[in-house]
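A.B. asks: show me the folded form of this:
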Amino acid sequence: MDHPLAPPIDFPLEEVKRRIKSVQSVSGIFIESALKLQKDLKTFSFSTETEEKDQIHKADEMMGKFIVEYLRQNFPSDSILSEDNYKHEGNNSFRWVLDPIDGSMNFVRGIPLYCVAIGLEHRESPVAGVVFVPGLNTKYSAILSQGAFKNGLRIDVSNTESLARAMLVPSFPTNRKEILNEVISDITAFISCGRSMRRTGSFVLDTCWVAEGLLDGIWEKGVKLWDTTASSVILAEAGGKLTDFSGKHFFPETQK
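C.D. replies: Below is the predicted model:
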C-alpha cells in the first residue's frame, strides 16, 4: 500500500522497539492503575457538571503523572507532551505524546470504553503507538513497517469498499457548539448513504476498532495530537489511512 507514514532511511528501528517494548512490559501496571482509579471514582456522586469535570481532570492528571514518571525515569532524554497540560523538553529526537484517559466521560461513569494512549514521535513524525483498553483487557500496538497488533495478534482493516455497506463512526464534538449544525448535516449525509453508525465515546478506541476491521471508517472534527499519535500508526500499519476532509494526509497540529 501507499504508506502515509513510511519510515525514512535513517529510521532508528531498534531504538523505537526498545522504547515500545519497555512500555509494553509494564502494561499490566498501567491497566491495573486505570481500573483502580476508575473504581475509586465510582464512589463519587456528581451533583453538578462542574463536579464531574473536576473529577475528569483529576483522573487525567493522576493517570498522566503515573505514565510520565515511568517515562522520565526510563527515558530521561526524551521529550513528553501530555493531554493533561504536562510538557517536558528533552534533548534528543524522540517525543512521547500521551492521552492518559481518552473517553474520560465514560471513565468517570464506570463505562469500560476508554483508552490509555501512548504515542512516540521521532523528529516530529509518529513512529509507534501503544493503546491500552483496561476495561476490555485489550492492548493495541504498532511500529512503522512492523505491522499492527491486538493482544499480540496481527490486525487489518476491513475490506468494505462501499459506503452502502460500511459501518461508520460519526463526529460528536460536544465542546464545539459553533459547528453543531455542520456536524448534524454531515451525519444526515452519511446516514443517507451508509449502512449503520456506532460510537464508543473514545476517538482512540474508535480508530483502533477501524484498524482491526470491526468498523469501516470514522470522521471527527477538532482532534488533537494526543488523539492521533498512537492511533494513526496503528491504523496505518493495519492498512488504513488518516486524512483530512480533502483526502490529504492528516496533520493534527495544522488542522482547524
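A.B. asks: for the rest of this, base every contact and every neighbour count on C-alpha atoms.
C.D. replies: OK.
A.B. asks: distance from the helix or strand residue 17 falls within to the middle of the chain?
C.D. replies: Assignment of secondary structure by DSSP states H and E places residue 17 within helix 13-25. Helix 13-25 sits 18 Å away from the centroid of its parent chain (C-alpha atoms, centre = their mean, to the nearest Å).
A.B. asks: report the buried residues of that helix.
C.D. replies: Buried residues in helix 13-25, defined by neighbour count with 16 or more other C-alpha atoms under 10 Å: 16, 19, 20, 23, 24.
A.B. asks: roughly how far does the last one sit from residue 130?
C.D. replies: Taking C-alpha to C-alpha, to the nearest Å as the criterion, residue 24 is separated from residue 130 by 8 Å.
A.B. asks: tell me the secondary structure for residue 132?
C.D. replies: Three-state assignment for residue 132 (DSSP: H, G, I helix; E, B strand; the rest coil): strand.
A.B. asks: run this one through as well so I can compare:
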Amino acid sequence: MQVSAVYVPIIELIREVGAYQKAAFISRAFDIHTKSSAVDLVTEIDLWSDQKLAAGIRSLFPNDRLLTEEQGGFEGKNTYEWIVDPLDGTTNFSIGHPIFAISVARWQEDRPIFGAVYLPMLDILYTAERGKGAYQDDRRLTASKQTALVKSVLGTGFPYDRATAVNNNGENIRKMVPKVKGLRRLGAAAYDLCLVASGVYDAFWELRLAKWDLAAGRLMIEEAGGTFIAACEADKYNVIAGSKALCEQLSLSLNMRNDVG
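C.D. replies: Prediction:
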C-alpha cells in the first residue's frame, strides 16, 4: 500500500466497510429498493456503508467538504472535498455477482489529489496520490500506450437512465464491436477506470457518470500516465479514458452527446 500517513486511517476505514459488505454479500441477508427507476437500485448495505464512510471521514477531516452518493453534500470550511461512492456496482451486489467496489477520493477545488478503490470480494486495493503514482496494492500502475483499435480491449457501460435516454450507448457499442479486439462491460465504473490505469483495458468510455463514479478513477489514470477526458453537463460526466491515441480516435468516432429524451 503506497499512501501517505495521513490517508492510512482512510484505507483502514475502507477495508472495514469492505469486510462488512463481503459478509453481507455472502449471507444474502439484505433488503433491496429502487431509486430513480426500476433499474436504479439501492440496498441497505449501500446506505450503511455510506453512513459509515461519511462519519469516519468527517471525524478524521472535520473541515473538509463531503459528497456521498446516498446522503448528498456536507459543507466544510476549506477547499478540500471528499467524494464517496459507498458501493459501486449495486446491481452486481444485489444479484450475487462479486464485481463491486468502494470508491473514495479527496479533491482540492477541481481536481483529485487522493483516491482509493477497493474491491471487497477480490481483496484488491487501488490507490493514487497526486504526483506520487497509482498502485494496485504495492505494484505501480502504467496505463496502455496502444494506438490501434483492432488490437485494443475497451470497457464501457450503460447509463442509469438507459430505458428513457435517446442516447443510451447502444449505438456506440454496436459501432465499436467489429473494430476492437474485445469489449467489456462489468457494471462498476470505478473498477473499470482502475483497469484502464493498470493497462488491462486500453481505453474506456461511458455516458452520464456521476462525480462519485469517477472521482478516484480519474486520478488513477492520470497518475498511471493515461489520458482522461470528461465533459460535464448538469452534474453528469461523459468520459473517455485510456491511451492518448485511442482517446483521440474514440472522441471522433463515438456519440457522446447527452441526448436524454
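A.B. asks: now the TM-score, please.
C.D. replies: Once superposed, the chains reach a TM-score of 0.82 (TM-score structural alignment, normalised by the length of the first structure), with 233 aligned residues with a C-alpha RMSD of 2.5 Å.
A.B. asks: and the strands in the stretch 51-200 of the first structure, which stretches?
C.D. replies: Assigned by DSSP state E, counting those that start in this stretch, the strands in the stretch 51-200 of the first structure fall at 79-82, 87-88, 94-102, 115-122, 125-133, 138-143, 148-150, 153-154, 167-169, 196-197.
A.B. asks: so how far is the third one off the chain centroid?
C.D. replies: Think strand 94-102 of the first structure. Computed by C-alpha atoms, centre = their mean, the chain-centroid distance of strand 94-102 of the first structure equals 9 Å.
A.B. asks: what residues in the second structure pair up with that strand?
C.D. replies: Per TM-score structural alignment, the counterpart of strand 94-102 of the first structure in the second structure is residues 80-88.
A.B. asks: which residues does that stretch contact?
C.D. replies: With C-alpha atoms under 8 Å, 6 or more residues apart in numbering as the test, stretch 80-88 of the second structure has contacts from 46-47, 49-50, 53-54, 57, 64-69, 100-109, 188-190, 211-213, 215.
A.B. asks: which among those residues end up buried?
C.D. replies: Buried members of the contacts of stretch 80-88 of the second structure, counted by 16+ other C-alpha under 10 Å: 46, 49-50, 53-54, 57, 64-69, 100-107, 188-190, 211-213, 215.
A.B. asks: could I get the buried residues of helix 13-25 of the first structure as a markdown table with distance to residue 98 of the first structure?
C.D. replies: A markdown table is the format used below for those (distance: C-alpha to C-alpha, whole Å):
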| residue | distance to residue 98 of the first structure |
| --- | --- |
| 16 | 16 |
| 19 | 14 |
| 20 | 13 |
| 23 | 12 |
| 24 | 15 |
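A.B. asks: for these, work out which two are farthest apart.
C.D. replies: Put simply, by C-alpha to C-alpha the two of the buried residues of helix 13-25 of the first structure set farthest apart are 16 and 24, 12.3 Å from each other.
A.B. asks: map residue 115 of the second structure onto the first structure.
C.D. replies: Residue pairing (TM-score structural alignment): residue 115 of the second structure is matched to residue 129 of the first structure.
A.B. asks: likewise for residue 208 of the second structure?
C.D. replies: By TM-score structural alignment, residue 208 of the second structure lines up with residue 222 in the first structure.
A.B. asks: show the contacting residues for the counterpart of residue 184 of the first structure in the second structure.
C.D. replies: In the second structure, the residue paired with residue 184 of the first structure is residue 170, using TM-score structural alignment. By C-alpha under 8 Å, 6+ apart, the contact set of residue 170 of the second structure is residue 158.
A.B. asks: against residue 102 of the second structure, how distant is residue 170 of the second structure?
C.D. replies: As judged by C-alpha to C-alpha, residue 170 of the second structure and residue 102 of the second structure stand 27 Å apart.
A.B. asks: can you check residue 229 of the second structure too?
C.D. replies: According to C-alpha to C-alpha, residue 229 of the second structure stands 22 Å off from residue 102 of the second structure.
A.B. asks: which residues are in contact with residue 226 of the second structure?
C.D. replies: Contacts of residue 226 of the second structure were listed using C-alpha under 8 Å, 6+ apart, and they are 142, 143, 144, 145, 196, 197, 241, 242, 243, 244.
A.B. asks: counterpart of it in the first structure?
C.D. replies: Per TM-score structural alignment, residue 226 of the second structure is aligned with residue 240.
A.B. asks: surely its match forms part of a strand?
C.D. replies: No: if the criterion is three-state DSSP, then residue 240 of the first structure is coil and not within a strand.
A.B. asks: any idea how far it lies from residue 63 of the first structure?
C.D. replies: As judged by C-alpha to C-alpha, residue 240 of the first structure and residue 63 of the first structure stand 29 Å apart.
A.B. asks: nearest residue to the equivalent of residue 82 of the first structure over in the second structure in space, please, no chain neighbours.
C.D. replies: Aligned counterpart of residue 82 of the first structure in the second structure: residue 68 (TM-score structural alignment). In space, not counting the residues next to it along the chain, residue 68 of the second structure is nearest to residue 84; the distance is 4.6 Å by C-alpha to C-alpha, 6 or more residues apart in numbering.
A.B. asks: where is the longest helix in the first structure?
C.D. replies: Ranked by residue count, the top helix of the first structure under DSSP state H comes out as helix 49-74.
A.B. asks: next, the angle helix 13-25 makes with that one.
C.D. replies: Per axes from the mean of the first three to the mean of the last three C-alpha atoms, to 10 degrees, the angle that helix 49-74 of the first structure makes with helix 13-25 is 130 degrees.
A.B. asks: buried sites along helix 49-74 of the first structure?
C.D. replies: Buried positions in helix 49-74 of the first structure, judged by neighbour count with 16+ other C-alpha under 10 Å: 52, 55-56, 59-65, 67-68, 71.
A.B. asks: which single one of these is nearest to residue 105 of the first structure?
C.D. replies: Relative to residue 105 of the first structure, the closest of the buried residues of helix 49-74 of the first structure is residue 56; by C-alpha to C-alpha it sits at 7.0 Å.
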